Structure formats: structure tokens, C-alpha cells
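J.: I'll drop the sequence and a predicted model, then ask my questions.
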Amino acid sequence: MINVIRDQPAPASLSSQKSYRNSEIIDVLNRVFNGKCYLTEKVFDSPNEMEVDHFATQTERPDLVYEWSNLYAIDQKANKKKPKTSPPGGYLDPCNQGDDVEQEIVYVVEFGGNALFKARDASNQKAVNTAKLLNHLHSDLKPAVKDKHHEIVNAIAEWYHSRKLGDQRDEFEKELLLKKLLSRNSHFTMLMRSIRAAQSLPADFFD
């Protein structure tokens, strides 16, 4: 999960059509959430992969079914696996500035593509619940996480090699690639930024 600045106004069709899933809403939500699932950070290959999640569930808050601030972009598989009721204490909200999901969760990715999450503060029930949910949702994403991890580790090694050789053009090309791979628009941003080798990169590599 990454922190999201929700600065897009509600689509007009949300109130006029009483629909929370039409092409206009899908398009705006796709932009708000960087073209990926707000929970797993899996990039949508097409809008058809995206579904609309109610952060406060329809069962628990039927009054928020058409509330723009309650609609989130989610991957189809994640939507099916996510529990239909919220646990006591709820979840961290990436659109809430008071919930810093990038700092309140510890992100770890192992070489086999195993993604692990843990609350930084065990007394923060929302963080504990969110880490548990992320561990559950990522169990099916190991191949994709493994491939992305391998790609980034190799790119980092190549950047350091170019830097050591003093090949400024190649070093710059590798820098641009790494910035793209680790950007907020890329797959599994926070997991990939947790790689130890990535943490040694200059701060300006991260948007």
C-alpha cells in the first residue's frame, strides 16, 4: 500500500446515474490510485481487471454506497479474497493523512517472491488488521512479486556496475530504469522499496 492523495472531484455520473461502477468512475479511480489495486499494488493490465471496493462495506455503511470518498480501485482477485466485513478496529486508509501506510507497515519481500507484512506498532489495531489482510491477499502473487524483485535487484547491480566503470551514459540509463521500476505507478512499490539494495540508492530515485 502507498499513501494516496485523493484530489480528484467526484465524477458527475456518480450522483446523476446512481452508479458506482461506470466507465467515468472507473477512469477517475484508475487515475487516483495510480492504475493499480489500492491493497496489493498490482498494476491493472486493463480497466477490466479493476473493480470498485467500498472501504466501509455496503453492509456496514449502506449510507456510503455512493459516497465518492468511500470508493477504491481494487483488483478482481483481491476483491474476492477480501473479507466482506471489517475486523474490530478497521483497516488503515491510504487516503487518510492520519494513516501513514508507508510507515505504519513493515514491508519485506523474500527471494522466492514471498511478501510479508507486519504492523510497526503492535498496539495499532488498524495496522495489525491491515498487515494480516495484506499477508492474506499476497499469497497468490508470489510469481509476480518474484519476477519484479529479480528485475529490480538486477537493475541495481547493473547501475552500480556502470557507476564503477564511469560510464555516465549507461549509468544514467540505468538510473532512469530504476526510477521507473520503483515509482508509485509501478507494481508493488512499497515491497520493492523495502529491498535492502534499493534502500541504499540515492533519495532522488524515489518519487
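T.: Okay, I see it.
J.: C-alpha from now on. contacts and neighbour counts both.
T.: Will do.
J.: if I look at the nearest residue to A115 once chain neighbours are set aside, how far off is G89?
T.: Once flanking residues are discounted, A115 sits nearest to V109: 4.6 Å by C-alpha to C-alpha, 6 or more residues apart in numbering. V109 sits 26 Å away from G89, going by C-alpha to C-alpha, to the nearest Å.
J.: what's next to the longest helix along the chain, contact-wise?
T.: Looking across the chain with DSSP state H, the single longest helix is helix 142-165. Helix 142-165 has contacts (C-alpha atoms under 8 Å, 6 or more residues apart in numbering) with 109, 111-115, 168, 170-171, 174-175, 177-178, 181, 187-188, 192, 197-198.
J.: which residue ranges form the helices in this structure?
T.: 12-16, 23-32, 76-81, 101-104, 125-137, 142-165, 168-181, 189-193, 196-199.
J.: Return the most buried member of those helices.
T.: Highest mean neighbour count among these (mean count of other C-alpha atoms under 10 Å): helix 189-193, with a mean of 23.
J.: also this one, for the comparison:
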Amino acid sequence: MIKVTRTAKPNVLVQNSLNWTEQYLLAKEVYTQSNTLANKKAIGKAEKRYNHTDVKSALKKMFNKKCAFCESRITHVDYGQIEHFKPKSKYPELCFEWNNFLLSCSICNGKANKGDKFPLENEDGPFIHPVDENPQDFFKFEYDDLTQTFLLFPANQRAETTIKILGLNREDLVENRTIELKKILFFLEDLIGENFDEQKFNAFEKMFSEKDQYFAFISALIQKIRSNI
């Protein structure tokens, strides 16, 4: 997870979010008074407007087509999901709120992980927010000698809750993350050998950017090696 800057609200939300919210909340109210199938369908019809192609495109650009939580690339294997940081099931008034949207992979956002969960402060939450907060203040992105894998380590209880519920150290993710990062580590170790060349090291560092998968780990790895040179 890395810090991401929120981009401008898409025009489709600027023009429609207030009306869409009113219609959505009204549909939910009508359903509470008469829980017919037709009224339930009306909620679904009003709700799905947030999944507009312009909104999805803006989020893909904002997050470099990576999951806001696990930093895995999404779009070459999955469509990606518009994730409501505060779940619309619990905060329906935020269903069309741009500042509540993230881009997520279907696993991080699935029922087995985040789903509609949103632990409050008395439940060791809320989750770390990659736009409103800097994940580097809450996590350590390190190679674990014991398991020989790259893992997130929490700096406080909120971070631990985020890792646990979102599955940021889940087996398949850790396996893929470690395979990729060990390749980078191999080249880094070669660069800092007896014939260390700072220019080559700097050039290697510049090869990476926020567009890369697991950039939080890459940055931490490079910074740690640089500090030990």
C-alpha cells in the first residue's frame, strides 16, 4: 500500500452525484416501507450508477491500474472494482461520493476480506486509508528471514487490523510478491558488491516508480540498502 493523491472528481459525478444520492436514498426508504421485488430492483438500479465507466477510468488512472490495498496490477487479469472505503451498505449517503472511492482487486474487496467490513475505533479500526494517510507511517515493508518472504508488519493496532482483515499477507499474494521482489533484490545485491558503482545504483533506482507493483516494498528495500552502503 502506498500514498496516492486524489485526482479531480469526474464530471459525471460533479453533474449527477447529488441527484443520484437523493434517488438512491429515496429508493431505499420506499423499500423499507414496502419490501416488494420491484422496490428492491429499484434500489439496485439506482445504486449501480456509481459504476460508471468514467468513474472507473478515473480510478484506474489515479491508482495506476493497481489495487489500492495490495498494490497488485489488476486490469490485465481482472476488471477491477470500485471500492467504497466506507461501505455503501452502512453509509448509503456516501454511495456516490468520490472521496470514498478506491480501486480494488476482487480479492481484497471480496467478502472473505474487506467486503462490507468497516471496523470503528473501538474495534481497532478504521482501516488505513491510502489517500488520506501515508501507509509508511503504519506499516513496515520488509523481507522476513524466518519465512523468506516479503511481509507487511504493523506499526500499531489499526495497521494490524488492516493487514488481517484485508488479507495483505495472504498466502497467494505473499508468494507472488516474493517472486517479483527477489528478482529485484538479486540485482541490488549484485550492484552493491565489491565494485559498487553509485551511478549504476542510482540508475537502477530510477527504473522504478509508483506504477510498479509492490512499490512500497521496492522503495523500502532500496532505502534500506542505500542506508547500509
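T.: Thanks, I have it. None of the values given here were measured: they were computed from a predicted structure.
J.: Mind checking the TM-score on these two?
T.: Overlay of the two chains. TM-score (TM-score structural alignment, normalised by the length of structure 1): 0.76; 189 aligned residues with a C-alpha RMSD of 2.8 Å.
J.: follow-up on the earlier one: for A119 of structure 1, find the nearest of the helices of structure 1.
T.: The closest of these to A119 of structure 1 is helix 125-137. By C-alpha to C-alpha, the value is 5.0 Å.
J.: Give me the helices and strands touching that closest one, please.
T.: Here helix 125-137 of structure 1 touches strand 115-119, going by 3 or more C-alpha pairs under 8 Å, 6 or more residues apart in numbering; DSSP states H and E.
J.: and the angle from the strand it packs on to helix 142-165?
T.: Angle, strand 115-119 of structure 1 to helix 142-165, by axes from the mean of the first three to the mean of the last three C-alpha atoms, to 10 degrees: 90 degrees.
J.: how far apart are strand 115-119 of structure 1 and its match in structure 2?
T.: Using mean C-alpha distance after the TM-score superposition for structure 1, strand 115-119 of structure 1 ends up 3.1 Å from its aligned counterpart in structure 2, as a mean over the superposed pairs.
J.: now that strand, how far from the chain's geometric center?
T.: 13 Å (C-alpha atoms, centre = their mean, to the nearest Å).
J.: likewise stretch 104-111 of structure 2?
T.: Here stretch 104-111 of structure 2 is found 9 Å from its chain centre; the criterion is C-alpha atoms, centre = their mean.
J.: mind listing what the counterpart of K164 of structure 2 in structure 1 touches?
T.: Under the alignment by TM-score structural alignment, K164 of structure 2 pairs with K132 in structure 1. Contacts for K132 of structure 1 (C-alpha under 8 Å, 6+ apart) come out as 117-118.
J.: Which of V109 and G89 of structure 1 has more residues huddled nearby?
T.: Using other C-alpha atoms under 10 Å, the more surrounded residue of V109 of structure 1 and G89 is V109, with 21 against 12.
J.: ok, now which ones touch the equivalent of that one over in structure 2?
T.: Following TM-score structural alignment, the counterpart assigned to V109 of structure 1 within structure 2 is Y143. Residues in contact with Y143 of structure 2 (C-alpha under 8 Å, 6+ apart) are 149-151.
J.: Check E142 of structure 2 too.
T.: So E142 of structure 2 contacts 150-153, 217, 220-221 (C-alpha under 8 Å, 6+ apart).
J.: For those, give me a markdown table that also has distance to Y50 of structure 2.
T.: Below are these laid out as a markdown table (distance: C-alpha to C-alpha, whole Å):
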| residue | distance to Y50 of structure 2 |
| --- | --- |
| F150 | 35 |
| L151 | 34 |
| L152 | 32 |
| F153 | 34 |
| F217 | 32 |
| A220 | 35 |
| L221 | 38 |
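J.: so which of those persist in structure 1?
T.: Checked against structure 1 using both residues aligned by TM-score structural alignment, their matches' C-alpha atoms under 8 Å, the contacts of E142 of structure 2 keep these contacts: 150-152, 217, 220-221.
J.: Mind giving me the ChimeraX command for buried ones among those residues?
T.: Buried residues among those (16 or more other C-alpha atoms under 10 Å), as a ChimeraX selection:
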select :150,151,152,217,220,221
